[in-house]
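**Q** the following comprises the amino acid sequence and a computationally predicted model.
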Amino acid sequence: MLLNGSEILVNTLLDEGVDIIFGYPGGSVLNIYDTLYKYEDRLRHVLTCHEQGAAHAADGYARATGKVGVCIATSGPGATNLVTGIATAYMDSIPMVAITGNVTTPLLGRDSFQEVDIVGITMPITKHNFIVRDVKELQDTIRKAFYIAKEGRPGPVLIDIPKDITAKMAEFEHKEALKVEANTKYITEKALENLATFINESKRPLIYAGGGIISAGASEALKNLAEKINAPVATSLMGIGSFPGDHELYTGMIGMHGTKASNLLATKSDLIIAIGSRFSDRVVSSKNHIKNAKIIQIDVDAAEINKNIKADAYIVGDVNSTLERLLPLVKENKNEEWIGKLKEFKALKAPKNHETYDLTPEFLFNKLNELTQGDAIISTEVGQHQMWTAINYKFMKPRTLLTSGGLGTMGYGLGASIGAKLAMPDKKVINIAGDGSFSMNAIELGTAVFNQAPVIVIILNNGCLGMVRQWQTLFYEGRFSNTTLNRGTDFVKLADAYGAKGFRVTEEEQLEDVLKEAFESKVPVVIDYMINKDKKVFPMVAPGAPISEIISEE
């Protein structure tokens, strides 16, 4: 059948199984939006308040569901407003397709009104990107974009479509989405046997699990391996949820704000089994800091092997397939002496800070754990509250923590929570924020209210940029340059202005009733949870220091 470019785009999105797209209209995408109007009963469009919110919502949708998130924006500033969200998805390997309009093909490269080279701008932060100059290539380009976004190590792909392409006509026929096969080419018996030898000879193995476990759907295989060899499991920030938070072998996050158990076990281990993880600088700064351990690495992306830490053995390939084939080659092991060390380190308690505060993050998360039992999707912004979430909330399942790990994007969490809630309306979705981060994209409360997405925002309000202030305290002799906010924003009144509910919590006795009311609310809720500006995130390791040098109090 003969369709115009906009109709080809929308029909191909439907063929790819897309049910929601997040976006903001403008001149260069008017033809697309005219078609969306005609297809509104089949494809839901969510109008955000800002294009960055659309990108974060698509990202949150993808993290919560495992499907490709889709966002759309017009040319020029609309396209550039997507950039931070695309970079966020790229750094955390999140499958996303971003669609941008552009000026008509004759005007490309002429500095036309609202023209930017968005393909050039996003080249370093996408797996691939396209500009479509022939309407006959549009359908295949979209299909390739979805395949690339999902295949191997997931990531964002951008499609730039000039306005005249959206109006031109071409033949179209419905096609099934390109099938993504697990990458198993290099998972050979020899390579598996080599890894198994390292594991079978180890007396003190530690599994270091990253976000690649979640991307590959390998949580069950990870659990089976850990239990068979009785190995402690530490996760990166992105790996949280890949292993049950209440499991006796789970030691928590590793690295700069990792638990004592995870960090100390890493320095005592004779074998670190890194799975779907990349040894970022926030995990371990140098091989010298874990010099007692051999390193084996399993990752779908060959570029991550030996990039930060040299591996003694590795396999490049699908993580789930690798673990399933590795498991029969691995011998059962009780590792009783090593497990004794695990119990010893887990029993270490951080010394109490000499300060006492009326409200603490720990009290909040204890209450959230009690009321949700891990059955909630938690998004975060970036800062102290993000680390308190990672340390204190018990994540039981994969795809329940939505957070910007690699890029550290303040303003990420609210958009992500909306994307997750619209994808999974029956789930409790909670965004943990700081007052600094929340202020960046608070306008997306309007999106949540209008789209009847009753997300819960809990602002750990300390009147400052808490993490930066913590660094200024510890490493800059308390010179608080431009980190004290105290803007006087009344977040309760702000919530009310948007049509949401607002609560302020200043005493412990208030919290449970407020949370219970929030969980029953049919509209978004903002909880202004007041904490002291000098409350810090511990444990902590100074940048560049060995992970065993743990700061646990001032």
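**A** Alright, I've got the coordinates. Residues are numbered from 1 along each chain as shown.

**Q** hey, let's count contacts and neighbours off CA atoms from now on
**A** Will do.

**Q** OK, contacts around residue 309?
**A** Neighbouring residues of residue 309 by C-alpha atoms under 8 Å, 6 or more residues apart in numbering: 279, 286, 287.

**Q** buried ones among those residues?
**A** 279, 286, 287 (16 or more other C-alpha atoms under 10 Å).

**Q** nearest to residue 490, of those residues?
**A** residue 279 (40.7 Å; C-alpha to C-alpha).

**Q** so which residues of the stretch 1-150 of the chain form strands?
**A** 2-4, 20-23, 44-47, 69-73, 96-102, 128-131 (DSSP state E, counting those that start in this stretch).

**Q** of those, which approaches residue 504 most closely?
**A** Nearest of the strands of the stretch 1-150 of the chain (C-alpha to C-alpha): strand 44-47, 29.0 Å.

**Q** try this one side by side with the last:
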Amino acid sequence: MKTEAIATQKDSSGINQQITGSEILLRSLIAEEVQTLFGYPGGAIMPVYDSLYSFSDQLKHILVRHEQGAIHAAQGFARVSGKTGVVLATSGPGATNLITGLADAMIDSTPLVCITGQVASHLLGTDAFQETDIINISLPVTKWNIQVTRAADVASAVARAFFIAKSGRPGPVLIDITKDAQFEMADFHYEICHQLKTYKPIPNPDQRSIAEAAKLINEASRPYILSGQGIILSGAQTELIDCAEKAGIPVASTLLGLSGFPASHPLYVGYLGMHGNYSPNVNTNECDVLIAIGMRFDDRVTGNVAKYAPNAKVIHIDIDESEIGKIIKTEVGIHADAKHALTLLLPHLKKTEHPEWLASFKKLDELEKAIIQQDCHPECEGLKMGEVVRRLNQITQGNSVVCTDVGQHQMVTSRYYSFNDLRSCISSGGLGTMGFCLPAAMGAKCGAPEKDVIAIIGDGGFQMTIQELGTIMQYQIPVKIIILNNNFLGMVRQWQQLFFDKRYSFTEMDNPDFVAIAKAYRIESQKVESRDYLDQALMDMMNHKGPYLLEVVVEKEENVFPMVPTGAGVAEMRLT
């Protein structure tokens, strides 16, 4: 392990001073420049919390109302700041309550370090009070995990955890520390980890592959870039813009790639996916060279793989070699960090323009206009989700950080909000976790206090982590919350309508008074049911200095189109 010594605890005589494992943990976090923690105390992590009492001037701890809220908040913090999110939880149910967030972070490549307390080492395997084998439970949903039973091993475990979580394809790690190790005394010496013998996170791109990719792009008449979250994670936005502009290539974005390429850029053609924009989906099957960067061809993007991009030679750039060729046959695979690969690729690209190819996207956009008009400028009496997002986008000029939950509102927001700023779209992608948004938004606000952070949530997902209003209240986190309330589990209802003969089986919801609940948490709130008051309500929300909840009652049976039905190809996207 290649390291850099940065911290040692010594007494006034200069001799190494032994401290508890708990203090070693906290000093290690400080050495990693951690400033914010999200957590919930309990018996097995209590020694750490006792030590934390003395570090309140260096470590800001946010007390959540549920451990799932802690890990989603850490995800929001990491996604908006580019730093590693940190979570504290106790053993047993405290640790198992992190599993959903770990799975979400694993599939969405979010760097987290989760620290759980554990029963004393002599009790391991005895079914002691609040003992669970969190190491084996979390093994499939962590990038790495470790159980620490000695105070002397805490610092090295933390150093490795931060290195593994952030490097290569990021992901969550978990450190489980027994209670006796937290009490035990040991010398403290911390070294930043830069390298592990068995772990090579930064690949060197093959120069021949770079040259082959450039040749394909230069010879293409209809090249097309699919931009994924890898652009954001590697900080490759500038390099992507440079390559796209030089070679005249249209750029579409995956859900998690939104905000990686400016929506206002003339080469941006829209949002990919099952409920994405029409032209970027349909034209996937018309391109002759497809350049996928930092994305993994998940089923929500490809639809029926047998019908996907049949005319294209595929170039796939990804830092995770296992993703290359896994779903879509690849002509040229480039195992590399996106920023590094694009930097190498740029000098090989010829200055080119493809006006007819770009015009084909605009022609297809005309077919989608009727839907946009219906969604954003409806003539019906009830409010529509699209018009709410459209007005919010106009008011904020697409410059806010927007967090979404999972469902219809997520797809509408992804379609109608213009994500112009990097790291401004925070959403649960691969796992599709309802309840993600509210805690993720408060974590995002902690990670980017200078930015407006807006949570757009459905009435179903909001109630899964509604208790985090207590966290927002206690710390006065000025997040703006919009509930698009249709009294349904909207996405499931849409599928039941279209594919299950309108058999609405357990999807209609009898909701509480959300405004009254917000007021009980001392959060300013109001409810809007008419478009006559929508603009003013949105302005009231954005102008309010503290947290704010706005409930917007929308049409109960509104559907989200376009849509790629299950089993269909992306070119078979339904407009209605």
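**A** Structure's in. What do you need? Only a predicted model underlies this, so the values are computations on that prediction, with no experimental measurement involved.

**Q** ok, the corresponding residue of the first structure for residue 328 of the second structure to residue 214 of the first structure distance?
**A** Here residue 328 of the second structure is matched to residue 309 in the first structure, going by TM-score structural alignment. Look at residue 309 of the first structure and residue 214 of the first structure: by C-alpha to C-alpha, to the nearest Å, they are 22 Å apart.

**Q** could you do residue 502 of the first structure as well?
**A** If you go by C-alpha to C-alpha, the gap between residue 502 of the first structure and residue 214 of the first structure works out to 34 Å.

**Q** using TSV, lay out the strands of the stretch 1-150 of the first structure together with mean neighbour count.
**A** Converted to TSV, the strands of the stretch 1-150 of the first structure look like this (neighbours: other C-alpha atoms under 10 Å):
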stretch	mean neighbour count
strand 2-4	17
strand 20-23	24
strand 44-47	18
strand 69-73	30
strand 96-102	29
strand 128-131	20
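
**Q** and residue 201 of the first structure, how many neighbours?
**A** 12 (other C-alpha atoms under 10 Å).

**Q** and it, what pairs with it in the second structure?
**A** With TM-score structural alignment as the criterion, residue 201 of the first structure pairs with residue 219.

**Q** what of residue 493 of the first structure?
**A** Match for residue 493 of the first structure (TM-score structural alignment): residue 516.

**Q** distance from the helix or strand hosting its match to the first structure after superposition?
**A** Using DSSP states H and E, residue 516 of the second structure falls within helix 514-520. Here the mean offset of helix 514-520 of the second structure against the first structure after fitting is 0.4 Å, by mean C-alpha distance after the TM-score superposition for the first structure.

**Q** which other helices and strands does whichever helix or strand comes after that helix contact?
**A** Counting by DSSP H and E, the element after helix 514-520 of the second structure in chain order, helix or strand, is strand 524-528. Contact here means 3 or more C-alpha pairs under 8 Å, 6 or more residues apart in numbering; DSSP states H and E; on that basis strand 524-528 of the second structure packs against helix 514-520, helix 534-543, strand 548-553.

**Q** ok, which of the ones you listed comes nearest residue 76 of the second structure?
**A** Smallest distance to residue 76 of the second structure across these (C-alpha to C-alpha): 18.4 Å, for strand 548-553.

**Q** tell me, that closest one lands on which residues of the first structure?
**A** So strand 548-553 of the second structure sits over residues 525-530 in the first structure, by TM-score structural alignment.

**Q** buried stuff in the matching stretch?
**A** So, applying 16+ other C-alpha under 10 Å, buried residues of stretch 525-530 of the first structure: 525, 526, 527, 528, 529, 530.

**Q** kindly report the same for stretch 227-238 of the second structure.
**A** Neighbour-count burial for stretch 227-238 of the second structure [16+ other C-alpha under 10 Å]: 227, 228, 229, 230, 231, 232, 233, 234, 235, 236, 237.

**Q** nearest to residue 54 of the second structure among the residues you listed?
**A** For those, the nearest to residue 54 of the second structure is residue 233 (34.3 Å; C-alpha to C-alpha).

**Q** ok, that closest one - contacts?
**A** If a contact means C-alpha under 8 Å, 6+ apart, then residue 233 of the second structure has residue 82 as its contacts.

**Q** which one in the first structure is aligned with it?
**A** Residue 233 of the second structure maps onto residue 215 in the first structure, by TM-score structural alignment.

**Q** got it, and residue 380 of the second structure?
**A** Aligned against the first structure - with TM-score structural alignment as the criterion - residue 380 of the second structure pairs with residue 356.

**Q** hang on, residue 320 of the second structure packs against residue 338?
**A** No: using C-alpha atoms under 8 Å, residue 320 of the second structure makes no contact with residue 338, being 10.6 Å away.

**Q** neighbour count: the two, which is higher?
**A** residue 338 (27 against 21).

**Q** map that one onto the first structure.
**A** Per TM-score structural alignment, residue 338 of the second structure is aligned with residue 319.

**Q** from residue 102 of the first structure, how far out is its match?
**A** 38 Å.

**Q** go on, residue 289 of the first structure?
**A** 49 Å.

**Q** tell me which of the buried residues of stretch 227-238 of the second structure fall in helices.
**A** Judged by DSSP state H, the subset of those located in helices is 229, 230, 231, 232, 233, 234, 237.

**Q** can I get these in JSON lines with distance to residue 256 of the second structure?
**A** Below are these laid out as JSON lines (distance: C-alpha to C-alpha, whole Å):
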{"residue": "229", "distance to residue 256 of the second structure": "5"}
{"residue": "230", "distance to residue 256 of the second structure": "9"}
{"residue": "231", "distance to residue 256 of the second structure": "10"}
{"residue": "232", "distance to residue 256 of the second structure": "9"}
{"residue": "233", "distance to residue 256 of the second structure": "10"}
{"residue": "234", "distance to residue 256 of the second structure": "13"}
{"residue": "237", "distance to residue 256 of the second structure": "14"}
